[in-house]
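Undergrad: how does the following fold in three dimensions:
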Amino acid sequence: MNLPITIPSPSGYRGRFAPSPSGPLHFGSLIAALGSFLQAKSQQGKWLVRIDDIDPPREQAGAASLILSSLEAFGLHWDESVVYQSQRHHQYDEVLTWLKQQGAIYPCDCTRKQIMAKGGVYDGTCKSKTYVSSPHALRLNNKHPVPHFYDQLRGNITIAHEFAAEDFIIHRKDGLYAYQLAVVVDDIEQGITEVVRGADLIEPTVRQLTLYQLFNAPTPSYIYLPLASQKVGFKLSKQNHAPALNNQQPLLELVKALQFFNLMVPKEFIALAHTNYSAPSKLKNDINDLLNWAIGQWSLDTLPKDKEIVV
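TA: Coordinates of the predicted model:
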């Protein structure tokens, strides 16, 4: 069986924003969405949106629609049809079958408690077992770990060997696909050339690169944006109950996000951000004007290199 992944040859820049529908977008989400959008548009590229809905226990009913509505309200329009991971299980099934045929995965029934008791890093206990109970997870036999990569914003990144070399889970005990597998398969098939996302995802990148290597697929470049935090170590997130974006004041939120990126927003846009709009068409035009200005000003050289910024 050949690798059941279509590996395209993209002719230009292709970026994406891939939120999980665990709640509405918040300011931290806007940073990731806007940063990926501006990077794509500054490269005259395509910007795609994918809903990473492969973890139903964490998802909130109606959140996917709310996310797309917010993006539209903020003038962040995607260039191709939205992809939903929940509709791609057949693809992940085929890849999992291929991995089994390659002898690249093995079953594991170790619990989180057992792993934590041994220091928190899985030590390959089940690799030599002749029998594992059900339910069980499936782990990648990580023979060729990738411990480092290049971040376009920060330079060379090296991750601890024990993390990079761990046999990580690609299919969970509860029958759900792990993020690492799904995101790599989808980014490959969508021809993503550069991944722009929050700095909280720096460490797992080496696991995704291990899969790219296994699939013999070209790897994207990476840009890790600073996280917006309420206080140090407390990033804005749905889990931390960050307030939802105000879709009624998109210009004001966009100005704040652009200032987060060290962009000197012109005074006229700051003044407009505090305007009570009566005509939706005028607001839409002003948002487009601000975004077009930001695309022209966007440069990695001026972006903050902090991993976290308190807002």
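
Undergrad: switch to C-alpha atoms for all contacts and neighbour counts from now on
TA: OK.

Undergrad: and the gap between the residue located most distally from the centre of the chain and residue 291?
TA: Within the chain, the residue lying farthest from the chain centre (CA atoms, centre = their mean) is residue 130, at 36.6 Å. Per CA to CA, to the nearest Å, residue 130 is found 58 Å from residue 291.

Undergrad: got it, and residue 138?
TA: Counting by CA to CA, the gap from residue 138 to residue 291 is 44 Å.

Undergrad: the structure of the following sequence is requested for comparison with the preceding one:
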Amino acid sequence: MTAPVFRFAPSPNGELHLGHALSALTNQSMAASSGGRLLLRIEDIDVTRCSPEYETGIFRDLAWLGFGWEEPVRRQSEHFGDYEAALERLKKDELVYPAFMSRGDIRAVIVEHEAKGKSWPRDPDGAPLYPGTDKTLSQRERQRRIDAGVPFAWRLDTTAAVERLGHQLAWREWSSEAMTAAADIAAEPAQWGDVIIARKEIPTSYHLSVVVDDALQGISHVVRGKDLYFATSVQRLLQEALGLPAPSYFHHRLVPGPDGRKLSKSQRDTGLAALRDAGETPETIRAMLGL
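TA: I've put the predicted structure just below:
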């Protein structure tokens, strides 16, 4: 029987914090208990925010925690060709379209809609769904705008992708780290609307690159925080549309900050490097996390 394959996939756009430590150590524990392999992937498609300094910090912090991984490490920025190939397949199957609406355009549509006393649908993260009014543009008009240099992003035609499937999507969710029981969870990609799949300046997105990477690396078990639970619906749709295998999932608890919110790089929550400098040890970090 093939050994399970797990992965920890941080982005080098800030310092690792306790939430990352929990995810890394949970992956490590589950891989060890199941006799599986453990990979490290650097998710650095956002080349404007990611930096070599933060990547070096990731390696340093993980080594200090006692987290071991297989070499070589996959860096997404070195594999844009893989994502472009997947995007081309979606284009060929007419499951994506160039979306030209700016943030201002989107806001204007929503304001006009809500002025009539109607609420605008929002995704699980609270962001308004894309209006999609340019989805019906002719191929000629689309090409005219692209040739004229009008900014655009490739968006998934979620309705078309779901209809093309013809069956209910689901994913396998483990109920605990012990992986003794699992349930099939119904995927609901429609709740996300037409998500961005690629941008002009970056030929991919988180959703597209993560499903391609998981398939190419043979990831069998995706272990990550509950903040990505609902995103699984979009990723399952992309896996089906691209003919990729579906891993099983375990979405672990989140680590709250002092004020109860989820830890965040952008909010400069206490990082592992700062905790180490303050005298904490890998053992006390584990104790803080209840491990």
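
Undergrad: follow-up on the earlier one: host element of the residue farthest from the centre of the first structure?
TA: Using DSSP states H and E, residue 130 of the first structure falls within no helix or strand.

Undergrad: show the contacting residues for it.
TA: Neighbour list for residue 130 of the first structure: empty [criterion: CA atoms under 8 Å, 6 or more residues apart in numbering].

Undergrad: surely residue 13 of the second structure meets residue 48?
TA: No - with contact defined as CA atoms under 8 Å, residue 13 of the second structure does not count as touching residue 48 (9.0 Å).

Undergrad: other residues contacting stretch 225-232 of the second structure?
TA: 23, 124, 171, 187, 251-254.

Undergrad: now for the biggest helix by length in the first structure, which elements pack on it?
TA: Longest helix in the first structure by number of residues, with DSSP state H as the criterion: helix 280-297. The contact analysis (3 or more CA pairs under 8 Å, 6 or more residues apart in numbering; DSSP states H and E) places helix 280-297 of the first structure against helix 27-42, helix 250-260.

Undergrad: out of the ones you listed, deepest packed?
TA: Of all those, helix 27-42 has the most neighbours on average by mean count of other CA atoms under 10 Å, namely a mean of 23.

Undergrad: what span of the second structure lines up against that helix?
TA: Taken onto the second structure by TM-score structural alignment, helix 27-42 of the first structure occupies residues 18-33 there.

Undergrad: how about the helices in the stretch 51-200 of the first structure?
TA: 63-73, 89-101, 112-117, 161-164, 179-189 (DSSP state H, counting those that start in this stretch).

Undergrad: map residue 104 of the first structure across to the second structure for me.
TA: By TM-score structural alignment, residue 104 of the first structure lines up with residue 95.

Undergrad: what's the closest non-adjacent residue to that match?
TA: Computed as CA to CA, 6 or more residues apart in numbering, the closest residue to residue 95 of the second structure that is not its neighbour in sequence is residue 157, at 5.3 Å.

Undergrad: so what corresponds to that neighbour in the first structure?
TA: Using TM-score structural alignment, residue 157 of the second structure pairs with residue 141 in the first structure.

Undergrad: so what's its match up against?
TA: 104-106, 167.

Undergrad: may I see these organised as JSON lines, with distance to residue 309 of the first structure added?
TA: What follows is the contacts of residue 141 of the first structure, written out as JSON lines (distance: CA to CA, whole Å):
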{"residue": "104", "distance to residue 309 of the first structure": "40"}
{"residue": "105", "distance to residue 309 of the first structure": "39"}
{"residue": "106", "distance to residue 309 of the first structure": "40"}
{"residue": "167", "distance to residue 309 of the first structure": "33"}
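
Undergrad: give me the stretch of the second structure that the longest helix of the first structure matches.
TA: Going by TM-score structural alignment, helix 280-297 of the first structure lines up with nothing in the second structure.

Undergrad: please name every helix or strand in contact with the very next helix or strand once past that helix.
TA: Where DSSP H and E defines the elements, the next helix or strand beyond helix 280-297 of the first structure is strand 308-310. Packing contacts for strand 308-310 of the first structure, counted by 3+ CA pairs under 8 Å, 6+ apart, involve strand 227-231.

Undergrad: mean per-residue distance, the match of helix 27-42 of the first structure to the first structure?
TA: Once fitted to the first structure, stretch 18-33 of the second structure is off its aligned match by 0.8 Å on average (mean CA distance after the TM-score superposition for the first structure).

Undergrad: that stretch: how far from the chain's middle?
TA: 18 Å (CA atoms, centre = their mean, to the nearest Å).

Undergrad: neighbouring contacts of that stretch?
TA: Under CA under 8 Å, 6+ apart, the answer for stretch 18-33 of the second structure is 4-8, 10, 36-38, 62, 65, 67-68, 177-178, 223-225, 252, 254-255, 263, 270-272, 285, 289.

Undergrad: of the residues you listed, grab the buried ones for PyMOL.
TA: This is how PyMOL selects the buried members of those, with burial counted by 16 or more other CA atoms under 10 Å:
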select buried, resi 4+5+6+7+8+10+36+37+38+62+65+67+68+177+223+224+225+252+254+255+263+270+271+272+285
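
Undergrad: residue contacts, the closest residue to residue 162 of the first structure other than its chain neighbours?
TA: Nearest residue to residue 162 of the first structure in three dimensions, chain neighbours excluded: residue 121, at 7.1 Å (CA to CA, 6+ apart). Residues in contact with residue 121 of the first structure (CA under 8 Å, 6+ apart) are 115, 162-163, 166.
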